[in-house]
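Enquirer: Curious how this folds, go ahead:
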Amino acid sequence: MSEPTYTALVDDHLLFHGTLPALLHSLKAHEDHHASMPVIFEDHTGLHIDFDLRGTLDEVLSRYTPTPESTERPKASASTREITLLPRHWSWLDEHGSASATLRRLVDTARLSNIEKQTATRATEAARHFITAMAGNRPQYEEALRALYASNEDSFTNQTRTWPKAIRDTALRLATPAFTFHAQNHAQKPA
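Expert: The predicted model follows:
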């Protein structure tokens, strides 16, 4: 899994987008020179998050960044289990080569499909959280929300066009995995 990213906005303008250590550096630098407080969102969930910036940069970093974990790779091992299938299932597996390899491919395909669907659902919810917080009182908010849940990227883009650029761009960035997933699945369905 990739490292979590964050978005910080000040007065509807993008201050920062990136990883936690870089965010904390940016927040401390901003705090030292500006009175305005950034609004920070965790990109994975779209939820507002606050950080305690008291102390030096090193103190802030030690408070929020985890200690490095062991770089030792886990040992890969296969386990043997018994499965029971009907004769027609065994026949089908035999037609497709090694039963074990075929079962592994089927499980991996199902897992990936489920992971992609979960990613799309998470992206929709993250975008919803973000736009509710940052654009809930803006024109076309409800229409944009409907477009988000309908996975209609063109309508979503159209509904958000009058919003400040940083809010519009962040909302679209958070929603893009959902739009992509639904566009790919719609294209794969037979007409």
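Enquirer: From here on, just use CA atoms for contacts and neighbour counts.
Expert: Fine.
Enquirer: now the helices: where do they sit in the protein?
Expert: Under the criterion DSSP state H, the chain contains helices at 20-33, 57-64, 87-95, 99-135, 141-149, 153-159, 165-188.
Enquirer: Of all residues in the protein, which one is nearest the centre?
Expert: For the chain, the residue nearest the mean C-alpha position is His44 (4.0 Å; C-alpha atoms, centre = their mean).
Enquirer: What is the burial count for the nearest residue to it once chain neighbours are set aside?
Expert: With C-alpha to C-alpha, 6 or more residues apart in numbering as the criterion, His44 has its nearest non-adjacent residue at 6.3 Å, and that residue is Ala126. Look at Ala126: counted by other C-alpha atoms under 10 Å, it has 22 neighbours.
Enquirer: dump the residue contacts of Ala126.
Expert: Applying C-alpha atoms under 8 Å, 6 or more residues apart in numbering to Ala126 gives the contacts 43-47, 174-175.
Enquirer: likewise Asp50?
Expert: 39-40.
Enquirer: can you check the one 10 residues further on too?
Expert: Residues in contact with Val60 (C-alpha under 8 Å, 6+ apart) are 24, 52-54.
Enquirer: here's the other one to compare against:
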Amino acid sequence: MSSSTPESTLTAFVGFRRIASGPRSQVIAQLRKQGDRSDEVPTFVFDDCTGERLDLDLRDEPAAQAVEAAPPDEHATRSVGRPKLGVVAREVTLLPRHWEWLGRQPGGASVALRRLVDEARHVHADRDAQRAACEATYRFMTAIAGDLPGFEEATRALFAGERARFDTLIGPWPEDLRAHLDRLAAAAWSAA
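Expert: Reported below is the predicted structural model:
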């Protein structure tokens, strides 16, 4: 579901109560200690970077590693690019005038595209951080608070950058939920 990494920070909720938060390995260990809670309210785990709900494998390490250690596909095709360097070839669709311009750039099309992407990432870093925080907050809110009063208006306030209105609308919500929303949305307000 998510592309979270082992270094991701996660937060686990049972209902609206936060029961674990921290690095992935720490949250998994805390959830394993708590054991099966199938007769209670389900536990939901969220990636703090993306706001996505995750399905974690809580089996003991050897069992989980056995599943992940499946043999590679013998008929897998060799990927294009330089995989050992992290370079992966993908398709880009451009108009002929774009290809002509790229072809005239020093180093060729790939070097020019990488340079353009790096410049855009630098120039728009604040805006990208704000958008990512809004999207992560929205994903989390939708998954856990979609039925709470004021949800739709709080969502509108979030995307409008209206922090005071957002805080007022989520004010009646459970404390752990509000605290986590404040943490997720922090970059949205600081970049606004």
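Enquirer: Superposed, how do the two chains score by TM?
Expert: Once the chains are laid over each other, their TM-score by TM-score structural alignment, normalised by the length of structure 1 reads 0.64; 146 aligned residues with a C-alpha RMSD of 3.2 Å.
Enquirer: residue in structure 2 matching the residue nearest to His44 of structure 1?
Expert: Using TM-score structural alignment, the partner of Ala126 of structure 1 in structure 2 is Ala136.
Enquirer: how close does its match sit to Thr9 of structure 2?
Expert: 13 Å (C-alpha to C-alpha, to the nearest Å).
Enquirer: what is in contact with those two at once?
Expert: 48-49.
Enquirer: And for the equivalent of Pro21 of structure 1 over in structure 2, nearest residue in space, chain neighbours not counted?
Expert: Matched by TM-score structural alignment, Pro21 of structure 1 corresponds to Ser25 in structure 2. Distances taken as C-alpha to C-alpha, 6+ apart put Pro6 closest to Ser25 of structure 2, at 7.3 Å, once the chain neighbours are dropped.
Enquirer: give me every residue that touches that neighbour.
Expert: The contact partners of Pro6 of structure 2, by C-alpha under 8 Å, 6+ apart, come to 23-25.
Enquirer: now Ser151 of structure 1
Expert: Per C-alpha under 8 Å, 6+ apart, neighbours of Ser151 of structure 1: 178-179, 182.
Enquirer: What residue in structure 2 is paired with it?
Expert: Ser151 of structure 1 maps onto Gly161 in structure 2, by TM-score structural alignment.
Enquirer: ok, now how distant is that match from Arg131 of structure 2?
Expert: Gly161 of structure 2 sits 10 Å away from Arg131 of structure 2, going by C-alpha to C-alpha.
Enquirer: Gly35 of structure 2 too?
Expert: Using C-alpha to C-alpha, Gly35 of structure 2 is found at 36 Å from Arg131 of structure 2.
Enquirer: Tell me which of these two has more neighbours.
Expert: Using other C-alpha under 10 Å, the more surrounded residue of Gly35 of structure 2 and Arg131 is Arg131, with 18 against 9.
Enquirer: And for the closest residue to that one other than its chain neighbours, the neighbour number?
Expert: Nearest non-adjacent residue to Arg131 of structure 2, counting by C-alpha to C-alpha, 6+ apart: Ala188, 6.9 Å away. Counted by other C-alpha under 10 Å, the residues lying close to Ala188 of structure 2 total 26.
Enquirer: Please apply the same query to Pro42 of structure 2.
Expert: Using other C-alpha under 10 Å, Pro42 of structure 2 has 12 other residues around it.
Enquirer: on that earlier part again, wait, which of the contacts of Val60 of structure 1 is closest to Lys165 of structure 1?
Expert: Nearest to Lys165 of structure 1, judged by C-alpha to C-alpha, of the contacts of Val60 of structure 1 is Leu24 at 23.2 Å.
Enquirer: My read is that the closest one contacts Leu61, right?
Expert: Yes. Here Leu24 of structure 1 reaches Leu61: they are 6.9 Å apart, a contact under C-alpha atoms under 8 Å.
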